[in-house]
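Asker: sequence plus predicted model, see below.
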Amino acid sequence: MPTLKQYDEAIAKYHESLTIKTVPVVSWEFNHILLDHITSSFLDVNKINAIALKTKWVKEDWDLSTILKDEVIIVTDYKLSIIFASSNLSKMNGYHEDDVLGKSPKMFHGKETCLKTSNEIREAVNQKIPFEKTVLNYKKNGETYICKIKGFPIFDEKGELCNFIAFEKAA
C-alpha cells in the first residue's frame, strides 16, 4: 500500500507535468475586473436586444459586444428621452444608468459646449439622419471631456422612427 509521502510525490509530479500553471492569489483581482466587464457587456447587449425586439427595430450589422469594449452606447426613444445607457458610461463621465434614464442627452452639455455643434446634432436628429460629431461634454463632477458621438436613427419594420442610438467615446 502506498504511503502518504508517495501520494504527495505523485500529485506533485502530476501538477508539474501540466501545461497550465496555477495563478497567484494576487491576480484574482484582475480576473474579477475582467469578469465584471464581460458580464456587464453581456447584460448590456441583452438589454439593447430586448429594446430592439420590443420596438421591432430593423436590424443593423452592429457588433455591440465589440463596440462596448471601447465605446458607450446610449439609446433614446423618439422623443430623445434616454431609455438605456451602457454600464461603461460611469467610466467615461461618472454617471450611472439610473442617473440618466428619462433625461435628454443634453444633460451632458454645459456652458462651454459649442452651440453650433449642438445645433448640427439637433438638425440631424430632426432630419432623422445619422451624424458624427465631436462635442465638449461635462462629467458628473463638473469636469469637461471631449466626446466623439456617432448617432443613428432607428426605424421599426414599418419604417417609422422608434429610437436613436449613439456610440460615444471620450476623445
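Answerer: In hand now; what should we look at? All figures in this text were calculated on a predicted structure; none of them were measured in a lab.
Asker: use CA for all of it now, contacts and neighbours both
Answerer: Will do.
Asker: list the buried ones in the helix or strand hosting Glu9?
Answerer: Counting by DSSP states H and E, the element that carries Glu9 is helix 4-17. Along helix 4-17, no position meets the burial threshold by neighbour count (16 or more other C-alpha atoms under 10 Å).
Asker: over to stretch 30-43?
Answerer: Neighbour-count burial for stretch 30-43, with 16+ other C-alpha under 10 Å as criterion, is recorded at His37, Ser40, Ser41.
Asker: scan this structure for its longest strand.
Answerer: In the chain, with assignment by DSSP state E, the single longest strand is strand 144-155.
Asker: second structure for comparison follows:
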Amino acid sequence: MRKNKQFYLIGILIIAIIITLVGLLELSAIKDIFFWGQIQRLILAIVAGMLFYLLPFKNLKLLSYVFHVLILILLVVVLFSSHEDVKRWIPIGSFNIQPSEFAKLSLILVISRIYAEREKIKNSQVLKALLVTMLTAALVLIEPDLATSVTYFFIFFAITYGVGAPREILIPLILV
C-alpha cells in the first residue's frame, strides 16, 4: 500500500512540474521579467513545500491555530495598507504578498484540526469551524474580495462533508 501511495504522489509531482514548466515557457515568450519573477516564486514555493513536508504532523497540528491567527492579523493589516489602490496586497521588499491566499491553507489546517479533536463530529465542532470560516471570510470581504470569501465557504463545506458530518447538520447549512 505504501509503494502505491508513493507512486501516486510522485505521479502528481511530475504532473505539477510539467504544468509549471509549460507555464514558464509561455511566460518566457511574453516578457522576460515575468519569467524570472515566476522562477523566484517557484523556488520559494519549493522551499516552503519542503519545510511543510519535513515538519512532523504533530507540530503542524499544534501550529495550525497559531498560523491562522497570524494570517488573521495579516488580513487586518491588509485593510490599512494598499498597493496601487488595492487592499489585498502587503508589499515586502520586492515581493507583494496576498494574505487571503495563505488564509486558504491556514483555514484548511484549522478546520481539519477542529474536526480531529473528536472521532464523531458534534454540532459544537461544526459551529466552531463555521465561526472561524465566517471570521476569515468577513475580513476578506471587507477588502473587498467576494470570490475568495466564497471560496472559504466551499473549503468549509468540503471538509465538513469529507469528515462525514451528518446530513442533519449539512443540509440546513447549505440552505442558509
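Answerer: That came through fine. Given the structure is predicted, the values throughout are model-derived calculations rather than measurements.
Asker: work out the TM-score between the chains.
Answerer: Overlay of the two chains. TM-score (TM-score structural alignment, normalised by the length of structure 1): 0.30; 89 aligned residues with a C-alpha RMSD of 5.8 Å.
Asker: wait, Val45 of structure 1 sits on Ser65?
Answerer: Yes - the pair formed by Val45 of structure 1 and Ser65 meets the contact definition of C-alpha atoms under 8 Å, at 6.7 Å.
Asker: which of those two has more residues huddled nearby?
Answerer: Remark: of Val45 of structure 1 and Ser65, Val45 carries more neighbours, 17 against 14, as counted by other C-alpha atoms under 10 Å.
Asker: is that one in a helix, a strand, or coil?
Answerer: Recorded secondary structure, Val45 of structure 1: helix (DSSP: H, G, I helix; E, B strand; the rest coil).
Asker: which parts of the longest helix belonging to structure 2 are buried?
Answerer: Ordering each helix of structure 2 by length in residues (DSSP state H) puts helix 2-30 first. Using 16+ other C-alpha under 10 Å as the burial criterion, the residues of helix 2-30 of structure 2 that qualify are Leu24, Leu27.
Asker: same for it, what does it pack against?
Answerer: Based on contacts counted as 3 or more C-alpha pairs under 8 Å, 6 or more residues apart in numbering; DSSP states H and E, the elements that helix 2-30 of structure 2 packs against are helix 32-54.
Asker: tell me the helices and strands packed up against the helix it packs on.
Answerer: Contact partners of helix 32-54 of structure 2 among helices and strands, from 3+ C-alpha pairs under 8 Å, 6+ apart: helix 2-30.
Asker: quick one: distance of the helix it packs on to the chain centre.
Answerer: Between the centre of helix 2-30 of structure 2 and the centre of its host chain there is 20 Å, according to C-alpha atoms, centre = their mean, to the nearest Å.
Asker: please, where are all the strands along structure 1?
Answerer: Secondary structure of structure 1, counting by DSSP E: strands at 72-77, 82-85, 131-138, 144-155, 161-170.
Asker: between the ones you listed, which one is closest to Met92 of structure 1.
Answerer: In terms of C-alpha to C-alpha, the element of these nearest to Met92 of structure 1 is strand 161-170, at 6.5 Å.
Asker: roughly how far does the nearest residue to Thr144 of structure 1 once chain neighbours are set aside sit from Asn93 of structure 1?
Answerer: Counting by C-alpha to C-alpha, 6 or more residues apart in numbering, Thr144 of structure 1 lies nearest to Tyr138, which is 4.4 Å off, once chain neighbours are set aside. If you measure Tyr138 of structure 1 against Asn93 of structure 1 using C-alpha to C-alpha, to the nearest Å, the figure is 7 Å.
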